[in-house]
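1. structure for the following, please:
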Amino acid sequence: MSITETKIALGPCTIATLASPNAAVLVDQYCSHLQCQVLASETLTAAAAGQWGCPGLAGTRYWLLGNIHGRPWLRIVEDAQAQPIAPLSRAGWMSLEVLVEDPDALADTLASSPFEVLRPAADLELSDKIRAVQVQGPCGELLYLTRIADEVPPFQLPQAQCAVDHLFIPVLASRDRSAALTLYEELAQHQGLSFDTKVTVVNQLRGLPLEQQHPLATLQLADNTLIEIDQLGDLAEAPRQDNSLGGGIAMVSFEIDRLPAGAKAHCHGEAPYQGRRSCTIYGHDGERIELIER
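-> Take a look at the predicted model:
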């Protein structure tokens, strides 16, 4: 049965979470340079902090950011212990692929910003219908700012409705793509694809030949979103701290038909939950995964 003929239980990927001791500054940087809007600003409840495995963050502030149409895709949390990380240094969430209208023009505007353009915009080896520029953010997070010009079968991908639209592919750095993929296949209730391809920005940052291939996996999610898993060597273990989410990309949230059996369910009234049941689990590479029932 093809993806289009079956219901996908997982997705869309909705919100990435970053933590910073200077969260208000980080919010301003995303709003000023990546055209985000502040959709909500709240105090983190003890229940939400506990769900994330970080009870020490209760009472801190967080901001929910989204595009000009009001679609949220980024949450920034005040976290005194979080420090930027070196990209590609540890297992877990590696980068965020964000839908944009014009990666070339956007890259030009970032030249004197806190977002470092790592490579010029270019078409992907996978398809000339996908063009992206790779950027390093202030927390050590990688951003792939990507335009989808047309359909790219067998993938179901969205096209931008504004200059900087929303997160549509979180990318995981994994020690073992097959083991990492298994959990997401179980959540989505269908199988992913595995293949090898070059990832130029990875090769550049790791000092490898630019044409070197890497084992990858992708899994189609609902609402024209995906998850990508890049298998890399020499990755440190993702840390867990009661009082900090840590630097880099701390967590990615997904909608799901039903929380996994045995997961501890929570109900939070604030955005982005609005009373829906949610839980936090951990993937094969220690990545923090938040699941929110539709």
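2. contacts and neighbour counts: CA atoms only from here.
-> OK.
3. show me where the stretch 1-150 of the chain has helices.
-> Counting by DSSP state H, counting those that start in this stretch, the stretch 1-150 of the chain has helices at residues 23-33, 46-51, 103-109.
4. in TSV, list those helices along with mean neighbour count.
-> What follows is the helices of the stretch 1-150 of the chain, written out as TSV (neighbours: other Cα atoms under 10 Å):
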stretch	mean neighbour count
helix 23-33	17
helix 46-51	18
helix 103-109	17
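5. out of those, which is closest to residue 81?
-> Distance to residue 81, taken as Cα to Cα, is lowest for helix 23-33 among the helices of the stretch 1-150 of the chain, at 11.7 Å.
6. which other helices and strands contact the closest one?
-> For helix 23-33, the helices and strands in contact under the criterion 3 or more Cα pairs under 8 Å, 6 or more residues apart in numbering; DSSP states H and E are strand 61-66, strand 72-78.
7. next, format these as JSON lines and append distance to residue 109.
-> Converted to JSON lines, these look like this (distance: least, Cα to Cα, whole Å):
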{"stretch": "strand 61-66", "distance to residue 109": "19"}
{"stretch": "strand 72-78", "distance to residue 109": "20"}
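8. return the most buried member of those.
-> Mean neighbour counts were taken over the helices and strands packed on helix 23-33 using mean count of other Cα atoms under 10 Å, and the top value, a mean of 25, falls to strand 72-78.
9. how many residues are close by residue 236?
-> Per other Cα atoms under 10 Å, the neighbour tally for residue 236 reads 13.
10. alongside the first, I'd like the structure of this one:
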Amino acid sequence: MMAIPHGTIMGGLSVVPDLAAALADYQGVLKLDLIHEGPLPEDLAASWGCPASAGARHAVLRPKSGNPCWFRLVEQPDHPEFKPTTTFGWGAFECTVEDVFGWPDRLKGSGFTIVGEPRELPGMDAFIPMQVLGTGREMVYLNQVFGDMANVDLPRAQSITDRIFIVILGTPSRAESCRWYQERLGLEPVDTFELPYAMINDAFGLPADTITALTMVQAGRMPIVEVDDYPAQARPRARHAGMLPPGNALVSLAMRDLDACKVDWIAPPVPRDGALYEGRRAGTCLGYAGELIELVEVG
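-> Here you go, the predicted model:
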């Protein structure tokens, strides 16, 4: 079993209305390997505080690189009130990919909708991002990395679609969310950026030059959570009773020692088998913005 550093993003879970259609996209288009498919175990759903999701069709995929990151899909009815990038919680999963400018053609005919074409960001030449929405309106960034940044090491893709290397969080208070990750999980807020954030401005109908502040929460030079300040119009995410939140639903993070995590567990951590866990202890909690965070003990 490979060593996994503290803070590593071990997985992102998205909710989709039709698992077979989503698998055609994640397997056939993103070229991820299907590791497991079957009903969501009752005890796992309960550990997430989502007992009504028990038994739902679900699948686990992994990049062909073999990097320790698992993409999970859970089938669940759409929620009519969900609109991406307007509610608190997980807003997007950023993946490192090869050949970003080839992705618009690859995505033709798939269930993915392009919401941001590949483009260079002013003053940031380390990577080129693009953004897509899946069939569950989950946001996925496809980022080609070319170099590191001053305080951040960015992973180069080792397969056409590789690991999730940043998860984006929308929060009512950037300062409080950063403090939560620092005090509860031993992670470190590092750089803060202010920029006109097209995804947020478009979602809220704000002028294109509206500035958003965001802070990177890291473990050393490894990026983990991008914490975005959302506008005053943002609201908690509507969800079906007892089910997972719609869209980008849950993030799994590696922790050196679960007993050192100062969190309120939804259920006490227990060892789990199967993909992602591989016998490790895991437990889930809610972050400051109400986001579901599954913590996996890696020693």
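11. returning to that earlier point: so which of the helices of the stretch 1-150 of structure 1 is nearest residue 168 of structure 1?
-> helix 103-109 (15.1 Å).
12. in structure 2, which residues correspond to the closest one?
-> Helix 103-109 of structure 1 lines up with residues 100-106 of structure 2 when matched by TM-score structural alignment.
13. any residues touching the matching stretch, and which ones?
-> Stretch 100-106 of structure 2 is contacted by residues 29, 114, 117, 118, 128, 129, 130, 142, 143, 144 when judged by Cα atoms under 8 Å, 6 or more residues apart in numbering.
14. repeat for stretch 264-281 of structure 1
-> For stretch 264-281 of structure 1, the surrounding residues in contact (Cα under 8 Å, 6+ apart) are 40, 42, 47-48, 51-52, 64, 259, 263, 288-294.
15. how about the residues you listed, which pair is most distant?
-> Across these, the two members that end up farthest from each other (Cα to Cα) are 40 and 263, 27.5 Å apart.
16. residue 219 of structure 2 matches what in structure 1?
-> Under the alignment defined by TM-score structural alignment, residue 219 of structure 2 is paired with residue 221 of structure 1.
17. about what we covered before: the more surrounded of residue 40 and residue 263 of structure 1?
-> Each of residue 40 of structure 1 and residue 263 had its neighbours counted (other Cα under 10 Å), and the higher figure belongs to residue 40 (15 against 12).
18. ok, now which ones touch the nearest residue to the more buried one once chain neighbours are set aside?
-> Taking Cα to Cα, 6 or more residues apart in numbering, and ignoring the residues beside it in sequence, residue 40 of structure 1 has residue 64 as its nearest neighbour in space, at 5.1 Å. Residues near residue 64 of structure 1 by Cα under 8 Å, 6+ apart: 38, 39, 40, 41, 72, 73, 74, 75, 76, 271, 272.
19. contacting residues for the closest residue to the match of residue 219 of structure 2 other than its chain neighbours?
-> If you skip the residues right next to it in sequence, residue 221 of structure 1 has residue 11 as its closest partner in space, 4.9 Å away by Cα to Cα, 6+ apart. With Cα under 8 Å, 6+ apart as the criterion, the residues that contact residue 11 of structure 1 are 188, 221, 222, 223, 225, 254, 255, 256.
20. what lines up with residue 11 of structure 1 in structure 2?
-> Alignment note: residue 11 of structure 1 maps to residue 7 in structure 2; criterion TM-score structural alignment.
21. re the thing from before, which ones among the contacts of stretch 264-281 of structure 1 lie within strands?
-> Assignment to strands by DSSP state E places the following of the contacts of stretch 264-281 of structure 1 there: 40, 42, 64, 288, 289, 290, 291, 292, 293.
22. okay, now the fifth one: neighbour count?
-> Yep, that's residue 289 of structure 1 we're talking about. Residue crowding around residue 289 of structure 1 was assessed by other Cα under 10 Å; the count is 19.
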